[in-house]
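Engineer: missing the sequence, but the structure's below:
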C-alpha cells in the first residue's frame, strides 16, 4: 500500500522564502519513495512524502518549524492510495 503524508504550513508575512528553505533542508530518519515540496500564495509551503507502508505505520514526518517562521501550527494529513 502507498501512504502519502502531507505537511502544510503558512509563513509569517515576508517569511515565505525562509520557510521554504527550512522545509527543504529538513531530512527524514529514512528516505520516502518520493518527496515533493510546493509553494502557494500567502507564503504557504506544502511537503508531500510517499511511503510503501500500511496506513497506520510509524513514519518519519517533518517537525514543527520555529514559531518565528509560521502563523499557526502545521496542518498534517495522511492518505492512502486507492485503485482506479
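Structural biologist: Okay, I see it. Owing to the predicted nature of the structure, the values given are computational and were not obtained by experimental measurement.
Engineer: going forward, measure contacts between C-alpha atoms and count neighbours the same way
Structural biologist: Noted.
Engineer: okay, and the closest residue to residue 6 other than its chain neighbours sits in which element?
Structural biologist: Counting by CA to CA, 6 or more residues apart in numbering, residue 48 is the residue found nearest to residue 6 once chain neighbours are left out, at 4.6 Å. Using DSSP states H and E, residue 48 sits in strand 44-52.
Engineer: so what touches that strand?
Structural biologist: Residues from elsewhere that reach strand 44-52 (CA atoms under 8 Å, 6 or more residues apart in numbering): 1-11, 16, 19-20, 23, 32-39.
Engineer: coming back round to it: and the residue nearest to residue 6, how many residues sit next to it?
Structural biologist: Residue 48 has 19 neighbouring residues, counting by other CA atoms under 10 Å.
Engineer: next up, a structure to set beside the first:
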C-alpha cells in the first residue's frame, strides 16, 4: 500500500523563503519513495512524502516542527492512502 504524508506550515509574514529552506534541509531517518515540496501564497509550505507502508504504521517518519519563530500557527499534518494511480 502507498501512504502519503502531508505536512503544511504557514510562515510568519515575510519569512516564507526561510521556512521553505528549513523544510528542504530536513532529513528523514529513512528515505521515502518520493518527496515533493511546494509553496503557496501567504508564505505556506507543503511537503508530501510517499511510503510503501500500511496506513496506520506508527513508525512512518514525519517532518519535524519548525522553529517557533518561523511559523504563524501549528503545523498541519494529514495521512492518505492511495486508491488509484494514473
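Structural biologist: Received, thanks. Please read these numbers as outputs of a predicted model, since none were measured by experiment.
Engineer: any idea what the TM-score is?
Structural biologist: Overlay of the two chains. TM-score (TM-score structural alignment, normalised by the length of structure 1): 0.97; 84 aligned residues with a CA RMSD of 0.9 Å.
Engineer: just to revisit the earlier point, would you show me how to pick out the buried ones of the contacts of strand 44-52 of structure 1 in ChimeraX?
Structural biologist: Filtering the contacts of strand 44-52 of structure 1 down to the buried ones (16 or more other CA atoms under 10 Å) takes a single ChimeraX command:
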select :3,4,5,6,7,8,9,10,11,16,19,20,23,32,39
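Engineer: go through the contacts of strand 44-52 of structure 1 and flag which are in helices.
Structural biologist: In helices, defined here by DSSP state H, the members of the contacts of strand 44-52 of structure 1 are 16, 19, 20, 23.
Engineer: surely residue 79 of structure 1 and residue 3 touch.
Structural biologist: Yes: counting by CA atoms under 8 Å, residue 79 of structure 1 does reach residue 3; the two are 5.7 Å apart.
Engineer: for residue 61 of structure 1, the count of nearby residues, please.
Structural biologist: Residue 61 of structure 1: 18 neighbours (other CA under 10 Å).
Engineer: can you tell me how far it is from residue 13 of structure 1?
Structural biologist: For residue 61 of structure 1, the distance to residue 13 of structure 1 equals 25 Å [CA to CA, to the nearest Å].
Engineer: cool, residue 23 of structure 1 as well?
Structural biologist: For residue 23 of structure 1 relative to residue 13 of structure 1 (CA to CA), the value is 17 Å.
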